[in-house]
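Student: sharing a model that was predicted from the sequence below.
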Amino acid sequence: MSPTRAAESTAAAVEPASAEPTGPGTGTGTPGEGQLSRSLKRRHLSMIALGGVIGAGLFVGSGSGIASAGPSIVVAFALSGLLVMLVMRMLGEMSAAHPATGSFSVHAEREIGPWAGLTAGWMYWAMLTLGVAAEATAAGGIIHGWLPFLPAWGWVLVFMAFFCLTNCTAVKNYGEFEFWFAAIKVAAIVAFLVVGVLAICGVIDTAPGASNLTGDGGFMPHGAGGLISGILATAFAYGGLETVTIASAESDDPVRNVTGAVRTAMWRIALFYVGSMLVVVTLVPWNDPAVATDGPYVAVLDHLHIPAAGQIMNVVVLIALLSAMNANIYGSSRMAYSLVRRGQGPRALARVSGGVPRLAVIASCGFGFLAVLAGVLWPTTVFTWLMNMVGAAVLVVWGFIAVAQLRMRRRLEREAPERLVLRMWLFPVLSWVALLAVLAVLALMTLHQDTLTQLYFTGGLTAVLALLGVAAQRRRKRSAAAA
C-alpha cells in the first residue's frame, strides 16, 4: 500500500507507524516532492545483504574469539549464526508483509506499542552512529600509517565528509558503493577459502590433518567457559545485517527484493563465517600469537608464505571498514527519518529533498564525528561510556524483533494471510527459541566483567528510552482524548 503524496510531504513529517510505506507494491524509482526515492535494485539489495555479513569484525576481531575458544570458535560462530538466521527470518517475514523504512522499529511500534518503536529505533540509531565513529577511527589509523601527512582524525574527517556527501545526493550512490565494496569483500573471502581448502588438502602446502584441531589442549582448550566467551565474541559480529530490511523499502520491488535478500543471507553466514573459521583453526595453531596480533587471516596467509599478506589484508580491512561506515550512515539516517515521521524526534530530520532525508544524514554523520572527537579527547571516559551504552544494543533489537514477530504473525494469520509471502520456520517454536536464545546470551554477559559493564550501560540506555517512549505515548493519548 503506497502512501499518498500528502502523507509523504514535509509538512506532514510526523506520522503514525501506519503511514510508513507498507505492503506489496513496486516503486517507480522517481521520487515526488518529499518522497524517498525507490532507486535501489535487486542487485544492490543482494550485495547489501552479503556485504553486511562480512565486516572488519570477521577479518580482525575474530582473533580474540579464537584466543578465547580455541578451535571450538567454529561451534561458537555456528551457534550465534543460527541465532542470526532465526532473527533475520523473523525480520524478513515482517518486512515482506509490511516493507517500511523503519523496519523493526515500525513493526515494534505496531505490534507492541509506540514506546517499543521509539526504544528499538533510537537504540539502533545510537548503535549505528557509534559504529560509524569506531569504523572511521580504525580506517583513519590505517590510512595514517600509509599517508602520515594528515593525523588519523583528519582522515576520519575526510571519510565522514565524503560519505556524508554521497549519501546526501542519491540513495543509488549508497547502493552502488555497497555493491562494489561487497564485491571486493566477497572476492577476498572466496579467494581465502579456495586457498585454504587447497592447503588443507595438501595441494599448496603440507596437509595439516586434524593436528591443530585436537592438539594444544584439544578442541575446547578452555572448556565450556572458553566456548561461552567465544559465543559472546561472535554474536555481535553479525550486527548490522538488519540494514538490508531498511534498504528494501527504497528498492524498486520491496517485497520481492527483501524476500530474496533474506533467503540468500542464510547460507552465506555458514559459508563465510563458519567456513573461514574452520579453515583458520585447521591451518594454524589456535594459540599462535599472530592470530591475535595480526589477525587470523593474515596469520594463515603468512603461514602459507603468501607475499605481502599483511598489506593485502590491510586493504581488505580498510574496504570492510569503509563499507560499514557507508552502510551505518545510510541505516542510521533512514531510522532517524522513520522515527521523526512517526512523531518520535525532531520534525526537521524528516525533510526530504531529491529523494533523500539530507538533514537526517547530516545529523547522523555529525553525531558520529562528535563521538570520534570524544575518542580523541576523552578515550577512557566519554568514548568508553558511549561504546558501552551500545555494547548489547543489537541483542535488545533482536529481542524486540522476536516479540513483534510473534504478535504480528498471529495477527496476519487472522486478518491478512496473503501478506505472509515469507514465513518463519516452525512457527511459533523457533520464534520462541530465538527469543530465549537472545535472553540466554544476555545472561551469559553477566559472567564476564567487561560484558557485564556493557550490560549495565545498555540496560540503562534501554530504560531511559523506554521511559521517554512511555511518556510520549501517554502525552499522545491525552492529546487525542482532549481533541
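Tutor: Perfect, I can see it now. Residues are numbered from 1 along each chain as shown.

Student: going by C-alpha atoms from here, please, whenever you check contacts or count neighbours.
Tutor: Will do.

Student: what helices and strands are in contact with the stretch of helix or strand L444 belongs to?
Tutor: Per DSSP states H and E, L444 falls inside helix 429-444. In terms of contacts (3 or more Cα pairs under 8 Å, 6 or more residues apart in numbering; DSSP states H and E), helix 429-444 is packed against helix 73-97, helix 223-235, helix 393-415.

Student: need the winner for burial among the ones you listed.
Tutor: helix 73-97 (a mean of 25; mean count of other Cα atoms under 10 Å).

Student: against which helices or strands is it packed?
Tutor: By 3+ Cα pairs under 8 Å, 6+ apart, helix 73-97 packs against helix 62-69, helix 104-111, helix 223-235, helix 243-248, helix 254-269, helix 275-283, helix 393-415, helix 429-444.

Student: orientation of it relative to helix 254-269 in degrees?
Tutor: In terms of direction (axes from the mean of the first three to the mean of the last three Cα atoms, to 10 degrees), helix 73-97 departs from helix 254-269 by 170 degrees.

Student: alongside the first one, take a look at this:
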Amino acid sequence: MNITNEKNSDSPELKRTLQSRHLNMIAMGGAIGTGIFLALGDTIHQAGPGGALVAYTCIGIMVYFLMTSLGEMATFMPVAGSFETYASKFIDPALGFALGWNFWYNWAITVAAEMVAGALLMKYWFPDVPSIIWSVLFLVIIVVLNLLSAKAYGESEYWFAGIKVITVIIFLVIGTATIVGILGGESIGLRNFTIDEAPFVGGPKSIFLIFLIAGFSFQGTELVGIAAGESENPGKTIPKAINTIFWRIIIFYLGTIFVVGAIIPYTQAGVDVSPFTMVFEKAGIAAAASLMNAVILTSVLSCGNSGMYASTRMLYAMAKEGRAPSFLGKLNSRGVPINALILTTVIASACFLTGLYAENTVYVWLVAASGLAGFIAWAGIALCHYRFRKAFVAQGRDINKLTYKAKFFPLGPIIALILCIIVIFGQGISYFDADTIDWSGVIASYIGLPIFIGLWSYYKLKHKTTVIKLEDVDLEMEETASQNSVK
C-alpha cells in the first residue's frame, strides 16, 4: 500500500541549484569533523596506531559500498527524500516512514548538540560570556544560511568544508616533515609504532570498539543523496562526487592516523587535547591550540549547517508523500521548505535547552539516539539498493542503461548491511561486564532502536502496509533521472 499526498502533486518543486563543487564539499565536509580533529587521539590511545588504521580501513570500505549504492539510486531517482523515498517505493512504506523520521530527528538533535559544542569552544577565548549567547548566535547563523536558498547552503558548506580540508592537507604536510626531521629538530621516524603494546593495543576487542567510533566519524557522507534532489545535473555530479570524495576521505583519515601515530605515542594521545594541536606544537608552530580551536569551531558550524539542511529536506519529502503533515511541504519564493525549517529549528532549540547542562540524562539519551539513527539510515541505504537492483532486473530492465552502476553488487550492499547491523547491536558492548552491567549506559546506547521500531510499527499497523513485490516496485521516475543525466 503506497500512500501519497495528492494535495501536493501540483506544488512547486525544489530548485536544482547545487553545483558539482557544492556536492563534493557536502560529502567531504560531512565526514571530516570532530571525529578527525578530536576523537582520533582517543582511538589511537585505545587501540594503538595499527588498530586505528585497521578499524578505519574497514569502516571506509563499508562507506564506499554505501556511497556507491546510494549513488546508483540517486542518479536514477534524484529526490530530496533520498533513501526515505527509496524505502517506501522499493520495500515498504512503513520502512520509509520510520527511516524518514529517524533521519530527521537524527540531524535535528545533531544541530542542538553542535550548538552546545560551539558554545563550549567559544569559552576558550571568552570564558566569561554565557554559553547560551553563543549557542543562540550560531543557531541564528545556521537558520539564516538555510533560509536564503539551497545554493546559499551549498556555498556556505563549500567554504566551511574547504577550511577543514585545507587544515588537514597542511597538517599532513607538516606532520610528514616532522616525522623525517625537517621540522621539530629531530627525526622521529616510526619508533612510536612499536613502543610498549603498539601498534595493536588491546587486541580485537579494542579494534571493534574503535570500529564503532570510526562509523560515527564517517556519518554525513550520505548527505550527498539528500542533496541530489537539488543538484543541477544529478547524472553527472553525483557519480563524480562519490568517485572522488570517498578516496579523498580515506586518504585524509588514514594519513592523519599514520602521522599522529608516528609523532604522538599512543600512551600520550587522548581527548583532552586535539592530536592536531599536539602535532603542530611538536613542529614548533606558535598558537597551535588557538588555531585548532578555530578550525574545530568551523567544523561544528559546518555540521550544524548540514544537519539543518538535511532534516528540513527530509521533512519536505515526507510531507510531499503523505508521511508528514502537508504544511511541511510548503516552499517559500526561494525554494526553501520554510515550515520544515521552522519546525526543525523549534525541535533543535528544545533539545538544546535540555543540553544546557551536559550531565542531563535526557540530553545524553538524545545524543545517543541520534548517533544510532545514523547507522540505521546506513542499513536502510544498503537494503534499499539491494531491493532496487533486484526489482530492476525482475521487471526486465537493462542494468547497463543505468547512469551510474555500483560495483560489487550484490556483495557490496550485503557486506555493508551486515557491518551496519554489527555496529548497531555492538553499541553497548563496553557496558556489559562479567560481573556487573551498566544499565544506564546500555539504555543510552540502544534507545534509538525502540524509537525506530515504534515508528515502523505505528505506520505498519495504521496503514496495514506489506512488503512490495519486486514486480510491483515503483520505478517510474526513470524519465526524470534520464533528463538530468549526462547527454
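Tutor: Arrived safely. Everything numeric in this text was worked out from a predicted model, so none of it was measured.

Student: TM value for the aligned chains?
Tutor: Scored against TM-score structural alignment, normalised by the length of structure 1, the superposed chains reach a TM-score of 0.89; 451 aligned residues with a Cα RMSD of 2.2 Å.

Student: rewinding a little: for Y174 of structure 1, find the nearest of the helices and strands packed on helix 73-97 of structure 1.
Tutor: helix 243-248 (9.8 Å; Cα to Cα).

Student: read off where the closest one ends up in structure 2.
Tutor: Per the alignment by TM-score structural alignment, helix 243-248 of structure 1 matches residues 223-228 in structure 2.

Student: gap between T462 of structure 1 and L436 of structure 1?
Tutor: Between T462 of structure 1 and L436 of structure 1 the computed distance is 19 Å (Cα to Cα, to the nearest Å).

Student: these two: which has the busier surroundings?
Tutor: For T462 of structure 1 versus L436, neighbours defined as other Cα atoms under 10 Å are more numerous around T462 (20 against 14).

Student: nearest residue to that one other than its sequence neighbours?
Tutor: Excluding the flanking residues, the one nearest T462 of structure 1 by Cα to Cα, 6 or more residues apart in numbering is T119, at 6.6 Å.

Student: check contacts around the corresponding residue of structure 2 for the one you found.
Tutor: Matched by TM-score structural alignment, T119 of structure 1 corresponds to A98 in structure 2. The neighbours of A98 of structure 2, taking Cα atoms under 8 Å, 6 or more residues apart in numbering as the test, are 452-453, 455-456, 459.

Student: distance check, A98 of structure 2 against I179 of structure 2.
Tutor: To I179 of structure 2, A98 of structure 2 is 49 Å away according to Cα to Cα.

Student: any chance of TSV for the helices and strands packed on helix 429-444 of structure 1, columns distance to W378 of structure 1?
Tutor: Converted to TSV, these look like this (distance: least, Cα to Cα, whole Å):
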stretch	distance to W378 of structure 1
helix 73-97	33
helix 223-235	25
helix 393-415	22
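
Student: how about the ones you listed, which one is nearest T129 of structure 1?
Tutor: The nearest among those, by Cα to Cα, is helix 393-415 at 12.2 Å.

Student: which strands and helices lie in contact with the closest one?
Tutor: helix 73-97, helix 104-111, helix 114-146, helix 429-444.

Student: and the last one, how far from the chain's centre?
Tutor: Same thing as helix 429-444 of structure 1. 19 Å (Cα atoms, centre = their mean, to the nearest Å).

Student: what of the third one?
Tutor: Mean-position distance between helix 114-146 of structure 1 and its chain equals 10 Å (Cα atoms, centre = their mean).

Student: spatially nearest residue to Y86 of structure 2, not counting backbone neighbours?
Tutor: C384 is the one closest to Y86 of structure 2 (Cα to Cα, 6+ apart), at 6.2 Å.

Student: the residue mapped onto the one you found from structure 1: what's it in contact with?
Tutor: Alignment note: C384 of structure 2 maps to A404 in structure 1; criterion TM-score structural alignment. Taking Cα under 8 Å, 6+ apart as the criterion, A404 of structure 1 is in contact with 107-108, 111-112.

Student: state the distance from A404 of structure 1 to S103 of structure 1.
Tutor: Computed as Cα to Cα, the A404 of structure 1 to S103 of structure 1 distance reads 11 Å.

Student: spatially central, which residue of structure 1 would that be?
Tutor: With distances taken as Cα atoms, centre = their mean, the residue of structure 1 nearest its centroid is G240 (0.3 Å).

Student: just give the number of residues close to the nearest residue to it once chain neighbours are set aside.
Tutor: In space, and not counting its chain neighbours, G240 of structure 1 is closest to G52: 6.2 Å by Cα to Cα, 6+ apart. Close neighbours of G52 of structure 1, defined as other Cα under 10 Å, add up to 23.

Student: which element is G52 of structure 1 on?
Tutor: helix 42-53.

Student: what range does the next helix or strand after that helix cover in structure 2?
Tutor: Going down the chain from helix 42-53 of structure 1, the next helix or strand is helix 56, by DSSP H and E. Aligned by TM-score structural alignment, helix 56 of structure 1 falls on residues 34 of structure 2.

Student: mean distance, that stretch to its aligned residues in structure 1?
Tutor: With mean Cα distance after the TM-score superposition for structure 1, stretch 34 of structure 2 departs from structure 1 by a mean of 1.6 Å once superposed.
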